[in-house]
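> What follows is a predicted structure for the sequence shown.
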Amino acid sequence: MEYKMLELATDNFGEDNILGMGGFGCVYRGKLEGGVYVAVKRLAAGGNVDAVKEFQTEVELLSRIQHPNVITLLGYTIHAETRLLIYELMHNGSLESQLHGPSRGSALTWHVRMKIALDVARGLEYLHEHCHPPVIHRDLKSSNILLDSIFNAKLSDFGLAIVDGPQNKKNIKLSGTLGYVAPEYLLDGKLTDKSDVYAFGVVLLELLLGRRPLEKLEPAAQFQSIVTWAMPQLTDRTKVPNIVDPVIRNSMDPKHLYQVAAVAVLCVQPEPSYRPLITDILHSLVPLVPLEFGGTLGVGKTVDTIRPEG
């Protein structure tokens, strides 16, 4: 896409159009001719080799993969040292901003959260099982799960993704986000699709508990992971209802709550071979999500309706 066109679309990358900040730059809201809204990620790469590599990975991968639960790349631009990626605009921002931002998850009912979990599992299953060769996302987290106006979830930010060939698994630089990185990858550099499953388990815990993956302990200034905090309580049925996010507490069938808690516990097992495949996770979530939201749960009129925001 033409750089000038993107300058125009974003009011010359004006501050008012900033949607968020990333590792290597800003994301801006843009309006193209014809009234199409887009998100423009500007990577001020300069001489940063990692930024250039991530840009190339993102363009190469998203140019050849397409799925309803993977973000659509509309185009890209290289202008001097600046690199720009243009995506469809996701009106409800990231799962992180919905859960941990000012609204504290108030727009996310139990059924909406389960729908988001199912969407993410479908996106991951596509990467792991239907892409040839398979793709490991490697940076799955709530800020990389984007939500459209009716809370359909899409995976984004593929700059760290690895195409799962044996030649690509050697000498992989440790990357990812603390709190989501699987222990075997953190300690031994061992990366498999089960690393994504671990990160999915952390996201599921965020949806369930409304807590961040790492929380600061006062006054020691240390961080405690959601996994360490939650595991002893998730395996005790009497404690599970008490640690659920207050926003959704007592709003679901207890059987469904225990089932989701059990899935989360399996996903974050320290031993990768004990974690389920994403396909198995998908099969266990489908019956918990209403028909209207892409699952098979027939709850008729008790279903929460999702209304576009704004």
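In hand now; what should we look at?

> Could you use CA atoms for every contact and neighbour count after this?
Fine.

> so Tyr274 makes contact with Val263?
No. Because the distance of 11.6 Å does not satisfy Cα atoms under 8 Å, Tyr274 is recorded as not touching Val263.

> the helices in the stretch 101-250 of the chain, which residues?
With DSSP state H, counting those that start in this stretch as the criterion, the stretch 101-250 of the chain has helices at 110-125, 183-188, 193-209, 226-234, 240-243.

> take the one below as the second:
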Amino acid sequence: MTSELVILVVVLISLQLHWGVDALGSASTVAVAYGTSTVCGISAGKKSQRIQCHRGDQVISILPQVSFEAISGGQSFFCGLRTGGFSLHCWETDAGFSNHSFQPKRIYYSTNFPLTDLAVGDAQVCAREISSGKAICWRGSNRVGSLFPSPDPALDFLTITSGSGFSCGILKNKTVRCWGNNGIGSKIQSQLGNLLMASLVAGESHVCGLTALDGVLVCKGNNNAGQLEVPSNSAHEYSDLALGTSFTCAIRQNNGVVSCWGEGANELNIEKNINVSVSFELITAGSDMLCGLKTNNLTIMCWSKANNNSPVVLPLGMIIPGPCVQDSCSHCGIYPNSAFLCDGSGNICKSCQRELPFAVPLPKSPNSSSNPGSSSPTKSINRLTMAFLIVGAIGALAGTCTILFCISNCLTSRSSCNTANNQEQNINQLSLIENSSARAFSLMELAVATNNFSSENKIGAGSFGVVYKGKLTDGTEVAIKRGETKNDEKTEDPQEKQNAFCSELTTVLRLNHKQLVGMVGYCQENDERLLVYEYMPNGSLHDHLHNKDGLLLNTWNIRIKIALDAARGIEYLHNYAVPPIIHRDIKSSNILLDGNFTAKVSDFGLSLMRQPETSTESAVGGTIGYIDPEYYVSKISTAKSDVYGLGVVLLELLTGKKAVFRDSGGGVPMTVAEYAVERIGRGELWNVVDKRVRGGEMKEVDAVEMVAYTAMHCVKLEGEERPNIGDIVENLEKAIALCSDELCDSV
């Protein structure tokens, strides 16, 4: 991977993590000034994204009442970064307040050098200059009265965070640099060494973050209260973080539930009082206080000793889950109801770290309407309810129209499908889709992006058609899947092409998961049908295993991580998509790798909404070598058919062999399942593993054997004898935990 690509990957990761990982002092839309138990948030649904705070039993208005993009809290003050990053204000919370408002102090102003990454420690304020990446710090002092230092201005940071008396940041090469007036920063930097990090957040005397290559959560610094002791069986489960003095909390990727460890968490009874059915968009912490933004209504819930360690919902109303921005959110899409939450001033980009597509549900309508001339809370609730109802109704109508459009097209005759009137109707219906990830492209735009679909831009083929690499006018690289046209040598039946287009479009538009390749848009013009996806720069798993030298996948750690990524994508399809989906073509060429070698499942042209097991298909779909033998005979698709395909992929990862291959003597073709399962069962695993992979240490042996054991069960002839996808994910998580320490990465 080139250095430029590494830098790009880190930038994307830092953007993904920036608005959901909050420490003692990191940028967010919720902040805690913990010395005075003051909690602040940036309001949603207002003309401006102004700040409101809560202390004791009072709601405090903050001046100036203008839009802010981020806030961060310290011991007895908090600071806010104005939208655009050109102005930085701070408010003291221990000096009292008059007229129910803290008094602002502006500590930075520049229209030429805007800031980002606001990071308030216990006494210091730091931020990062967008143009140069240098970190600048203000305030704070040590015992001899010197101000908190700024790091070397030549250092180019991707992100920064602040703790008690120290600050740390991730440089462009993904290593960590710390600075400050005490020794904790240098201790943390020494403990992290040359470990490459994708994110970093600070508590009072410790930091935690996700590693760059495989997203493992690691914590360094002081461990006097067990705050560094990440549960070993769940190191890959977390995304958003919040660190206090003696505790660490994280949001689980799969369900948004908060999990905590350390003595401070026990004292606050956080785990005991967290309802496992309540999910959070983000969390932030003070010294001995934790607050989170609830997914279901975007209100703030806090745990603190002042509240007798019981969770309390603060009366601050709805808080935005991220900054309102004018820029495109094409990478991860727009947060639901952004137009309302930002009051038309921009959009909120969705977090890329959440596994499930969370959305704010519609609040219940009040039983009685408020006085039109009143400014009471009831009136605000009615407005909010009406806004959500309208937005939700439009979204539901758009989704319904899309599905009905494709169902209608797939059932109508060939002649009606090709009429001009019907074509126009189809385009009009598709244009109703209110989802930025489903942009309607013109054929001309896509032709320009691919140099008129030149052979040089061809990168593969899927069940629906040929795939081309394209570059949009804004510089975004995409993968464009084009159905065959009437001018092609092999002309596809128009109805079959329409069916494939409908199948893939209606499937992908309902999906949102970081282990599934995301859709950017579509084009339906004349007889052309095109689907536009995010571009995966590292190609397919099949290419790396079979068409290249495989040196980029030369550790068991990365191979097992790829297997886990793919399994999580399939788990989403089987267990969380509504209705559940059977992919029907799981294979190594449909597992694509992004710039950071995160694996994503692709190609949904053969996917089906899960059908009753008595429903027989007219023809067998899939690819030779991956087709479930039980399905081949019965023509009945089940979730266990995908499990079989995943089992074959696991065997490919273990052996380096293709799904169907001839041995070195050029004999009769055999499947990798025939080749490997019997030998593994005889205890000959290490005779069949891919010799290109470095390995052999004890923990690697255990991890690889667990993967092999799982693969053997996945390819059982009888579907009922195969594990469920949830069991497979659990086994692979255990394997990656065994193989995630420095021993596995260094062999």
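Cool, the structure landed. Bear in mind the structure is a predicted one, so any value in this text is a computation, not a measurement.

> So for Tyr274 and Val263 of structure 1, which sits in the more crowded spot?
Higher neighbour count among Tyr274 of structure 1 and Val263: Val263, with 20 against 12, using other Cα atoms under 10 Å.

> what residue of structure 2 takes the place of the more buried one?
Residue correspondence, TM-score structural alignment: Val263 of structure 1 in this structure matches Thr710 in structure 2.

> same check, this time on Gly201 of structure 1
In structure 2, the position corresponding to Gly201 of structure 1 is occupied by Gly647, as judged by TM-score structural alignment.

> Can you give me every residue that contacts its match?
By Cα atoms under 8 Å, 6 or more residues apart in numbering, Gly647 of structure 2 lies in contact with Thr710, Ala711, Met712, His713, Cys714, Val715.

> contacting residues for the equivalent of Glu125 of structure 1 over in structure 2?
Glu125 of structure 1 is assigned Glu571 in structure 2 as its aligned equivalent, the criterion being TM-score structural alignment. By Cα under 8 Å, 6+ apart, the contact list for Glu571 of structure 2 reads Ile725, Gly726, Val729.

> repeat for Val70 of structure 1
The contact partners of Val70 of structure 1, by Cα under 8 Å, 6+ apart, come to Gly123, Lys154, Leu155, Ser156.

> Closest one of these to Gln66 of structure 1?
Gly123 (9.8 Å; Cα to Cα).

> State the number of residues packed around the closest one.
21.

> Now do the same contact list for the residue nearest to it when sequence neighbours are not counted.
Counting by Cα to Cα, 6 or more residues apart in numbering, Asn69 is the residue found nearest to Gly123 of structure 1 once chain neighbours are left out, at 4.8 Å. Going by Cα under 8 Å, 6+ apart, Asn69 of structure 1 touches Asp119, Val120, Arg122, Gly123, Asn152, Ala153, Lys154, Leu155.

> what does Asn69 of structure 1 align to in structure 2?
In structure 2, the residue matched to Asn69 of structure 1 (TM-score structural alignment) is Gln515.

> Its match and Asp663 of structure 2: what is the separation?
From Gln515 of structure 2 over to Asp663 of structure 2 the distance is 33 Å, taken as Cα to Cα, to the nearest Å.

> Quick one: the residues in structure 1 that the biggest helix by length in structure 2 pairs up with.
In terms of residue count, the longest helix belonging to structure 2 (DSSP state H) is helix 377-411. Under TM-score structural alignment, helix 377-411 of structure 2 corresponds to no residues of structure 1.

> The helix or strand just after that helix: which residues count as buried?
Following helix 377-411 of structure 2 in sequence order, the next helix or strand is helix 414-417 (DSSP states H and E). The neighbour-count check on helix 414-417 of structure 2 (16 or more other Cα atoms under 10 Å) flags Cys417 as buried.
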